[in-house]
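1. Could you work out the structure for the sequence below:
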Amino acid sequence: MSLAADLAPHLSHLRRYARALTGSQVHGDAYVRACLETIVEAPDEFPRDVGAKVGLYKVFYAIWMTAHVDEPADLDDSMAKPERRLQRRLEELTPVSRQALLLTAMEGFGENETAEIIGITPDEVGELVEMALADIQRQERTKVLIIEDEPAISMDLASLVTDLGHQVVAISMTRNQAVKAARDHKPGLVLADIQLADGSSGLDAVKEILGQMEVPVIFITAFPERLLTGERPEPTFLITKPFDHRTVQATISQALFFNTSEALVA
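-> So this is what the prediction gives:
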């Protein structure tokens, strides 16, 4: 099997990771493109002594840590200004600890695989994750709107959000309920399902909400690959159903850190 075929199943996951790491679809996808261009230019240098997914993320890590990837030339001013703010905030962080948490909690890598990607020992991975979790505990608390039509899932999310110290201000099951709840409560974070109870769309609900206020949004879907193509404006933060509690924790932390929104265009 060719290298391209080996890597193809992992590209949507890498996009999700890169977007969460940078807080931006545009910037995250740019890093993914730079990673793929590097592999295409020097395929013989791709790390074949590890699995294809680990090797892909290892190349991405090297790009992330050593290269400045420019934004696309056609990026308009409305997107460029938030992107510049994001880049300044990235420089204030300890990115290795954030990567360790995202690699383990969001991408499902074990400590040995994460150590291979980052180039450290498994014990050091555990220490970095603990550092990142400590940072989460120091984050400011906020009001959260949950848009979800499955009661069991919404209750689970509400419990997770409350355990993190945040306040759930409303749980909405339809687009109209969600828009009204956002208007009434002015949340600091939105967790949104894609398919809602009355057949309406969580994407449309969020688009309408973002037209009225700036708020970070995390989408929850059983089919994340449909929103990780890199071919159109897509969500920055995605949680896959069924979700792991640590994935929710890590994603909420990232979304609140950046605290900026990208309008989602259907």
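2. make it CA atoms for all contacts and neighbour counts henceforth
-> Will do.
3. Tell me if I'm right that residue 253 and residue 138 touch.
-> No: using C-alpha atoms under 8 Å, residue 253 is not in contact with residue 138, being 10.3 Å away.
4. Now the second one, please; I'll put the structures next to each other:
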Amino acid sequence: MSSEKPLRILVVEDEILIALELESLLQDLGHDVVAIAASSGDALARGRELKPDLAFVDIHLSDGPTGVDVARRLAGELQVTVLFMTANTKRIPEDFAGAWGVIAKPYTERGVREALGYVTAGQLREPDEARTVTFVPFGAAPRERSPQVS
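-> The predicted structure follows:
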């Protein structure tokens, strides 16, 4: 478990087994999963209500390919740090919809760790050559705000 303050994380994923597995992994890494949302409406409502530090957002949700809109609104309106978690990276827009990076599915524990390290430290903890392609940070992601780890 990390000595850093736990992040409050919203998991936006409509495949319940993937969501529960990710929740378990994040909890094992010392973080607090505040909610799991399967649709865009639920994700935005949970984001407003719970004000998470970080959201893992799948592109395709139970109400269609609405994850990009969810990411854009969570990042823009609610100031939530967003990471995409998807097998369909071609749907990520050029402006990244406010997200800081993407974790490719199927994800690995190492990819999730790298992503968490990236958002908490603002940079990767391992040299680029040692990094897997499971997590890809976006170079244009906003760096002026970091997750609220107060």
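5. TM between them?
-> The TM-score (TM-score structural alignment, normalised by the length of the second structure) is 0.74; 123 aligned residues with a C-alpha RMSD of 2.1 Å.
6. Just want to know which of residue 253 and residue 138 of the first structure has more residues nearby.
-> Shown here are residue 253 of the first structure and residue 138; by other C-alpha atoms under 10 Å, residue 253 has more neighbours (22 against 8).
7. For residue 25 of the first structure, which residues are in contact?
-> 19, 233, 234, 235, 236 (C-alpha atoms under 8 Å, 6 or more residues apart in numbering).
8. what's around the counterpart of residue 44 of the second structure in the first structure, how many residues?
-> Matched across to the first structure, residue 44 of the second structure falls on residue 179, judged by TM-score structural alignment. By other C-alpha under 10 Å, the residues close to residue 179 of the first structure number 20.
9. ok, now residue 61 of the first structure?
-> Residue 61 of the first structure has 20 nearby residues by other C-alpha under 10 Å.
10. what's the answer for the one 3 residues further on, then?
-> Here the number of neighbours of residue 64 of the first structure (other C-alpha under 10 Å) works out to 20.
11. For it, which non-adjacent residue is spatially closest?
-> Nearest non-adjacent residue to residue 64 of the first structure, counting by C-alpha to C-alpha, 6 or more residues apart in numbering: residue 31, 7.1 Å away.
12. how near is that neighbour to residue 259 of the first structure?
-> According to C-alpha to C-alpha, to the nearest Å, residue 31 of the first structure and residue 259 of the first structure sit 20 Å apart.
13. Just want to know which of the two has more residues nearby.
-> Between residue 31 of the first structure and residue 259, residue 31 has the larger neighbour count (other C-alpha under 10 Å), namely 26 against 16.
14. hang on, the more buried one is in a strand, isn't it?
-> No: read with DSSP: H, G, I helix; E, B strand; the rest coil, residue 31 of the first structure is helix and lies in no strand.
15. Can you name the residues in contact with stretch 133-141 of the first structure?
-> 101, 164, 165, 166, 167, 253, 257.
16. what's the counterpart of the fourth one in the second structure?
-> The reference is to residue 166 of the first structure. In the second structure, residue 166 of the first structure lands on residue 31 (TM-score structural alignment).
17. Isn't its match up against residue 8?
-> Yes: Residue 31 of the second structure is in contact with residue 8 according to C-alpha under 8 Å; the separation is 6.5 Å.
18. mind checking the SS state of residue 192 of the first structure?
-> Relying on three-state DSSP, one would call residue 192 of the first structure strand.
19. what about the helices in the second structure?
-> Along the second structure, counting by DSSP state H, helices occupy 16-28, 40-50, 67-78, 109-121.
20. Need those in JSON lines (columns: distance to residue 136 of the second structure).
-> Conversion of the helices of the second structure to JSON lines gives the following (distance: least, C-alpha to C-alpha, whole Å):
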{"stretch": "helix 16-28", "distance to residue 136 of the second structure": "18"}
{"stretch": "helix 40-50", "distance to residue 136 of the second structure": "23"}
{"stretch": "helix 67-78", "distance to residue 136 of the second structure": "16"}
{"stretch": "helix 109-121", "distance to residue 136 of the second structure": "8"}
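21. Buried deepest among the ones you listed, which one?
-> helix 67-78 (a mean of 20; mean count of other C-alpha atoms under 10 Å).
22. Show where it falls in the first structure, residue numbers please.
-> Mapping helix 67-78 of the second structure onto the first structure (TM-score structural alignment) gives residues 202-213.
23. gap between the residue nearest to residue 175 of the first structure when sequence neighbours are not counted and residue 219 of the first structure?
-> Nearest non-adjacent residue to residue 175 of the first structure, counting by C-alpha to C-alpha, 6+ apart: residue 205, 4.8 Å away. Here residue 205 of the first structure is placed at a distance of 11 Å from residue 219 of the first structure (C-alpha to C-alpha).
24. before we move on, what about residue 261 of the first structure?
-> 12 Å.
25. Make sure residue 247 of the first structure is actually in contact with residue 239.
-> Yes: between residue 247 of the first structure and residue 239 there is a contact under C-alpha under 8 Å: 7.3 Å.
26. For the counterpart of residue 157 of the first structure in the second structure, give its distance to residue 135 of the second structure.
-> By TM-score structural alignment, residue 157 of the first structure lines up with residue 22 in the second structure. Distance, residue 22 of the second structure to residue 135 of the second structure, by C-alpha to C-alpha: 15 Å.
27. Equivalent analysis for residue 58 of the second structure, please.
-> Residue 58 of the second structure is 14 Å from residue 135 of the second structure, by C-alpha to C-alpha.
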